[in-house]
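Undergrad: only geometry, no sequence info:
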């Protein structure tokens, strides 16, 4: 679960992830390569305009705290793109596929609270249509990945219903067994939910994050706390359990409905950045064991994140290969590291048979997993540049 822009979800209308591909990828002129100077009280983008298509932002955190960089739609509510966990002293690249229009850029100090340095950002020019095989590959990637998202939300609704039914009935042993598998579908497509404003916090916020943002602590992790109640905690009453279950079911059903809106889609960069983001989340938060702090079922989440990243990557893999020798070499590295990481995770179990709980892993084993995740994250971080044809 990552911190997200806590704006109301734009429901009832067209809501799309990041920006629409519209079958187009622009060339990358110099004006589309920008820098972002981040400080504790500022977020300065080197230019207020860019050419449409793939826009590369090189963000440098010159402040004292971890920060995030956001691109918002013209309503300042919908998240068009984000780069998280930019640590002090770090310089990172983020590539967004932007259609002509008005956007806003901002940063978020500590990855919580209101944005800082919010500034208008204008994208101009015409979209450059792909031709021949490139367009066919892009259309296929988008179509297939949207279908995967819908499939996962279908499974999510079903599995959450079974999980919450056991929880409400007081069948805690059954509910504990169902908890990690009920989360699997969600963890595979978490970047999708994170794009829908405050829906992700309702479903998957941990207690410290809810407290920081002053919102109710609901969803998976509130129920998790009931099922693995820590010392001194008073579990929910039957009526409170029913309310929590109803809320979780309603929110996952809303996600199910949103991805079935007639004009819901994703862009090519959404797919590749989604793969990158899922691995980054494991590397920056889940590896610490803080995600499932009561149940210690983190390895189920790890595996689901890796699977989700693999599916997203698989949808754009052929496009990366088509970019020439550099693309082929990158794909070879990513394939190798995915295989290696999956073998590491298999040593501790599987989604079908179950995993050992995370608290049973030694410090050395956690380090080895962290090393494996980082070994995959490094080449995977280059995927969007390659797929969109941007030179490093």
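TA: Arrived safely, thanks for sending. Just so it is clear, the model here is predicted, and its values are computed rather than measured. Numbers count the residues shown, from 1 in each chain.

Undergrad: CA atoms for contacts and neighbours, from now on please.
TA: OK.

Undergrad: show me where this structure has its helices.
TA: When assigned using DSSP state H, the helices of the chain occupy the ranges 132-168, 172-188, 190-194, 199-204, 207-213, 220-227, 238-258, 268-284, 298-321, 325-346, 363-380, 383-387.

Undergrad: which stretch among those helices comes nearest residue 115?
TA: With Cα to Cα, the closest approach to residue 115 among the helices of the chain belongs to helix 207-213: 13.0 Å.

Undergrad: residues in contact with residue 340?
TA: residue 372 (Cα atoms under 8 Å, 6 or more residues apart in numbering).

Undergrad: from residue 201, how far out is it?
TA: 32 Å (Cα to Cα, to the nearest Å).

Undergrad: coming back round to it: want to try CSV for the helices of the chain, with distance to residue 98 as columns?
TA: Output for these, formatted as CSV (distance: least, Cα to Cα, whole Å):
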stretch, distance to residue 98
helix 132-168, 16
helix 172-188, 25
helix 190-194, 18
helix 199-204, 24
helix 207-213, 30
helix 220-227, 34
helix 238-258, 22
helix 268-284, 10
helix 298-321, 18
helix 325-346, 23
helix 363-380, 21
helix 383-387, 13
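
Undergrad: another one to put next to it:
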């Protein structure tokens, strides 16, 4: 989920939600960018951020984001309704600078940041995308792009459909008190969500409703979703699991929120772009680095390796969808393909060592050295994957 910390920032203090009125005053746009500007500088300072321009031409827009604050942060580009996420770069650690490329059509947007990746976006500032000259693509390439988007959209819909069916069965077992069956189905049901989580994150509050961890709750916030149920099923010492009425309420909410995701994905106006696919692949691997490696995602069930594998599978599918386009783009693209083919094979082979039945061993069984080996493999995939969008859409 989006609200998880990188390994080195777990101990940081979570930010509270800021009032929207206060949020509107934070970003300070300076001079407009012209069509030839290579990157728009963005500076994150915990609850505030500064974007160096209020405009950019349509097309591939590059933001160079520097986090000068004390906590992990994320940078967002919101649609005009301030709800739909047109693009987001998560897990930007203190003292780091990253380049983030997003394809933006002409229109009105808002930029924002979110300290700790929790709560309400802050520093909302108007951002206008003007008519651009347009990237020159051949008819053949345009057809390939359209086919890639169609194929990946079909994959997202398929995974969402399977998620809904699996969630209904899981929720029924949980509500009925069939804990052994629910525990057996937990990781397998969640895998459908983990493979397509970047898409779910585009729809405002759906991701936190489904996937919020207890550690990321804000004061007074109602805790719903998978991880509340996880705590009931793998109750830690001193914790009293939910009673029958509370279980029914949690189960019904989980199904209702999953149905909402399904309805949005199957809506006539649902669409994805090429950069959302490639950035989503990168985001899934960052998710592994941020929470699966540290073991904080599944803190009660310790089924982190199942989530780990689902994130990798989702990243591989997204990468596979754009692979041929990337390879044909230029020499840099071909080099990335060669590297990524090798690294994905490596991480798949490593994960296979921990398979047990139709799942994986408990994450608590791994030694420090084994966790380090996994972390190194994740980094080996993440680094070239983070470069794909910049090559693909430029």
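TA: Sure, I can see it. Because the structure is predicted, anything quoted here is derived from the model rather than measured.

Undergrad: tm score of chain vs chain?
TA: Remark: TM-score between the superposed chains equals 0.90 [TM-score structural alignment, normalised by the length of structure 1]; 367 aligned residues with a Cα RMSD of 1.9 Å.

Undergrad: of all the helices of structure 1, which one is nearest residue 63 of structure 1?
TA: The nearest among the helices of structure 1, by Cα to Cα, is helix 268-284 at 19.0 Å.

Undergrad: and the closest one, how far from structure 2 on average?
TA: Compared with structure 2 after the fit, helix 268-284 of structure 1 shows a mean deviation of 0.3 Å (mean Cα distance after the TM-score superposition for structure 1).

Undergrad: where does that helix end up in structure 2?
TA: Helix 268-284 of structure 1 lines up with residues 274-290 of structure 2 when matched by TM-score structural alignment.

Undergrad: now do the contacts for the aligned residue in structure 2 for residue 55 of structure 1.
TA: Superposed on structure 2 with TM-score structural alignment, residue 55 of structure 1 falls opposite residue 61. By Cα under 8 Å, 6+ apart, the contact set of residue 61 of structure 2 is 39-40, 101-104.

Undergrad: nearest to residue 40 of structure 1, of the helices of structure 1?
TA: The nearest among the helices of structure 1, by Cα to Cα, is helix 207-213 at 18.2 Å.

Undergrad: pull out the buried positions in the closest one.
TA: 207, 209-210 (16 or more other Cα atoms under 10 Å).

Undergrad: do the same with stretch 133-141 of structure 1
TA: Quick answer for stretch 133-141 of structure 1 (16+ other Cα under 10 Å): 134-135, 137-139, 141.

Undergrad: check contacts around the residue most central in space within structure 1.
TA: Nearest to the geometric centre of structure 1 sits residue 191, at 2.8 Å (Cα atoms, centre = their mean). By Cα under 8 Å, 6+ apart, the contact set of residue 191 of structure 1 is 274, 277-278.

Undergrad: what does it align to in structure 2?
TA: Aligned partner of residue 191 of structure 1 by TM-score structural alignment: residue 198.

Undergrad: try residue 371 of structure 1
TA: So residue 371 of structure 1 corresponds to residue 376, using TM-score structural alignment.

Undergrad: counting neighbours, what do you get for its match?
TA: Look at residue 376 of structure 2: counted by other Cα atoms under 10 Å, it has 14 neighbours.

Undergrad: also the one 10 residues further on?
TA: The local packing count at residue 386 of structure 2 equals 21, with neighbours defined by other Cα under 10 Å.

Undergrad: now the aligned residue in structure 1 for it, nearest residue through space, not along the chain?
TA: Aligned counterpart of residue 386 of structure 2 in structure 1: residue 381 (TM-score structural alignment). In this structure, residue 381 of structure 1 finds its nearest non-sequential neighbour in residue 276, 5.8 Å apart by Cα to Cα, 6 or more residues apart in numbering.

Undergrad: much appreciated, bye for now.
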